[in-house]
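Visitor: Got a predicted model here, sequence first, then my questions.
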Amino acid sequence: MTVIQKIAVIGSGTMGGGIAISALSGGLKTVLVDTSDASLEQAQARVHKYFDRQVSKERMSAQDRENALSCLQVSTVLSAASDADLVVEAVFEDLDIKKSVFSQLEQVVSRTCHLATNTSALRVSEIASALEYPDRFCGLHYFSPAEVNPVVEVVRSDMTQGSTVTATLSFLGTCRKIPIECKDQSGFALNRFFCPYTNEAARCIDDGLGTPAQIDDVAKQVLGVPVGPFFVMNIVKPRINLAAIRNLAHLGPFYEPARSMSAIGDADASWEISDAPATLGASARQVITDRLLGAIFFAVKQELAEEVATAGAIDLGACRAFGFAKGPVEMMRDLGADAVNTLISSVTANVSVSH
């Protein structure tokens, strides 16, 4: 097994910069590659700011900060990744761009170098089609912010060899990340239900059940999450969330984007969330509760049937990546099959009517 001592991150944007910080925090030599000098300068400033903050909060010593910063290299050429043991791609979410990056990477890295994509919406196998050696390729899907969120999905395609998974799991352990292993299915383990959850929140807007602030308030109470779906979407950007939802639309009408989701996302706008939501009545809160839970449970039941991930992995990811107080599978067990099926039926019936 290749011991990963140096990684290269391709793309120095929000996700790429966060992945680099995570690797540096694990004491790994890290080269950050981007075609833009300006982007690399911004990423370097972000890295310094992060480690300065760690020192100021007494989470690390000044010497540890210097050691971490000394492990960082930046470059505008892919050949800087030539001696990396692992390369993680974090460029724009476009299939052709990603395939082009990996085609070029194979010309400069060693045969023993493992390759990974941080895609959240594309199939790993589709990107792997550009590779001569797809057996050393997998998905490593970080959640935002990558330097803070502990969860990373490890996505195995039908071609991914076991040694690549073993090496990447060891790497994530070094970086103190929580791996969620899953199959190469649309949405992977976690977005498969999280996207429908945010989409159902938008459908509640379409149906006049409440405002974004009110629906966020219900979600926080029901799921125990620190922030609601609209708040999360504004952080991630509705445009990006919409792209992830559209990636699931081929699974059926339930997964198709809500009207308001498409409108806000396509306009590259944000949801308007008031500071103090007006109180909703008990019946309105219950309807929203049922809709949000029904959407989550429908998607989770499907991915369990497809064996995308184990029940334990789904619940662990929900709690650690998204802040759920209790995982969706555990919630379904607590409610019982009849109650869960009733919630699912009401949501799927609502979709059928709207179509």
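Guide: The structure has been received and is ready for your questions. Nothing here was measured: the structure is a model prediction, and the numbers come from that model. Numbers count the residues shown, from 1 in each chain.
Visitor: Could you use CA atoms for every contact and neighbour count after this?
Guide: OK.
Visitor: Go ahead and flag the most central residue of this protein.
Guide: Centroid-nearest residue in the chain, with CA atoms, centre = their mean: Phe143, separated by 3.9 Å.
Visitor: dump the residue contacts of that residue.
Guide: Residues touching Phe143, when contacts are defined by CA atoms under 8 Å, 6 or more residues apart in numbering, comprise 149-152, 321.
Visitor: Ser82 too?
Guide: Contacts for Ser82 (CA under 8 Å, 6+ apart) come out as 108-110.
Visitor: Quick check: of those, which has the highest neighbour count?
Guide: Counting neighbours by other CA atoms under 10 Å, the top entry in the contacts of Ser82 is Val109, with 21 neighbours.
Visitor: which residues touch that one?
Guide: Contact analysis of Val109 by CA under 8 Å, 6+ apart lists 79, 81-84.
Visitor: mind checking the SS state of it?
Guide: In three-state terms, and counting by DSSP: H, G, I helix; E, B strand; the rest coil, Val109 is coil.
Visitor: Distance of it relative to Ala80?
Guide: Taking CA to CA, to the nearest Å as the measure, Val109 and Ala80 are separated by 9 Å.
Visitor: Second structure follows, compare the two:
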Amino acid sequence: MAVTQRIGVVGLGAMGSGIAQVAIEAGFDVVGREVADDLARAATERIGHFLTRKVEKGQRSPEERDAALARLSTTTDLGTLGDCDLVIEAVVEELEPKRALFSELEAICRADAVLATNTSALSVTEIAAATRSPERVVGMHFFNPAPLMPLVEVVRAELSSDEAVETALEVVERLGKVPVSCHDTPGFVVNRVLIPLLNDCVRVLDEARVTPESLDAAMTNGAGWPMGPCTLVDLVGIDVHVHASEALYEKLREPRMAPPPRLVAMRNAGLLGRKTGRGFYSYE
């Protein structure tokens, strides 16, 4: 198995830039691809900002920050990723754009390169089916925010090769993350458990007639959760949670997977949580 050193990250939004940051801090060379120069510059500035914060907190030296940033390059040309050992896709969470991208990546990347999707709820097998070499496609599901969350689910699709899975697991360990290997099933491990559980929590708000503050207090003090469910959904994003719930319900048709009407109404009203300043709670 060849040693992975050069990683491509397609999509430098919150997830993609977080993955890129983790990779350059771990010593990998990273090529980040965005669709426009201004988006690429914004991502580079965001990563630089977070690394500077680490310097200010004494977690990194200025030299380590500068060396990490020197390992990052950005591009708008997908062809620049042709020499990467591993490419991680972190674009919009919709099946067809991902399938189209993987079809393009297959034609661009070396035959021995592993292609990974960061999807949280879509089928890795269906994404891989857009290529003629599905054996080199795996899932690498980072959790948000990637620099802080230790877990990465490494997902074996129906036709993933042992070598591709082993490459992904080895990279996750070199990133300093905790890899959990699983097979391709709706929601993988964490979301399969967490999404219906959070949906149940939201339904309890109405059925038990409690406030978000009371529900969060109940789950943190009674069940030992580190963060209450309403605070957590606000952090994840109401729209993100509803989208993932809908994807799981479409696959499984289990009532608990369907997003509660209250969350759908909040999504439709633009009450998306922390990122819009209002969700279950208000944020400055």
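Guide: On my side now, so go ahead. This is a predicted model, so every value here is computed, not measured.
Visitor: Nearest to Phe230 of the first structure among the contacts of Phe143 of the first structure?
Guide: Ala321 (16.4 Å; CA to CA).
Visitor: Where does the host helix or strand of the closest one end up in the second structure?
Guide: With the criterion set as DSSP states H and E, the secondary-structure element containing Ala321 of the first structure is helix 311-322. Across the second structure, nothing matches helix 311-322 of the first structure (TM-score structural alignment).
Visitor: what's the spacing between the residue sitting furthest away from the middle of the second structure and Val202 of the second structure?
Guide: Relative to the centre of the second structure, the most outlying C-alpha is that of Arg209, 33.5 Å out, by CA atoms, centre = their mean. For Arg209 of the second structure, the distance to Val202 of the second structure under the criterion CA to CA works out to 11 Å.
Visitor: same deal with Ala258 of the second structure?
Guide: Counting by CA to CA, the gap between Ala258 of the second structure and Val202 of the second structure amounts to 12 Å.
Visitor: now swap in Leu101 of the second structure and tell me
Guide: The spacing between Leu101 of the second structure and Val202 of the second structure, counted by CA to CA, is 35 Å.
Visitor: What lines up with Asn67 of the first structure in the second structure?
Guide: Asn67 of the first structure is assigned Ala67 in the second structure as its aligned equivalent, the criterion being TM-score structural alignment.
Visitor: The helix or strand hosting its match: which residues count as buried?
Guide: For Ala67 of the second structure, the enclosing helix or strand under DSSP H and E is helix 62-70. Under the neighbour-count criterion of 16 or more other CA atoms under 10 Å, helix 62-70 of the second structure has 65, 68-69 buried.
Visitor: Can you name the element that comes right after it?
Guide: Of the helices and strands lying after helix 62-70 of the second structure in sequence (DSSP H and E), the nearest is strand 72-75.
Visitor: what's the mean distance for that following strand versus the first structure?
Guide: Compared with the first structure after fitting, strand 72-75 of the second structure deviates on average by 0.3 Å (mean CA distance after the TM-score superposition for the first structure).
Visitor: any residues touching that strand, and which ones?
Guide: Under CA under 8 Å, 6+ apart, the answer for strand 72-75 of the second structure is 20, 24, 29-34, 37, 40, 44.
Visitor: can you tell me which of those are in strands?
Guide: When DSSP state E is applied, the contacts of strand 72-75 of the second structure are split such that 29-33 fall in strands.
Visitor: neighbour-wise, which of those residues leads?
Guide: Neighbour counts for these peak at Gly32, which has 29 neighbours (criterion: other CA under 10 Å).
Visitor: any idea how far that one is from Thr211 of the second structure?
Guide: 43 Å.
Visitor: element containing Asp216 of the first structure, please.
Guide: Asp216 of the first structure belongs to helix 212-223 when assigned by DSSP H and E.
Visitor: how far apart are the helix or strand just after that helix and its match in the second structure?
Guide: Proceeding N to C from helix 212-223 of the first structure, the next assigned helix or strand is helix 229-236, under DSSP H and E. Comparing helix 229-236 of the first structure with its match in the second structure after superposition yields a mean distance of 1.2 Å (mean CA distance after the TM-score superposition for the first structure).
Visitor: Contacts for helix 229-236 of the first structure, please.
Guide: Contact partners of helix 229-236 of the first structure, identified using CA under 8 Å, 6+ apart, comprise 144, 197-198, 201, 212-213, 216, 219, 241, 270-271, 273.
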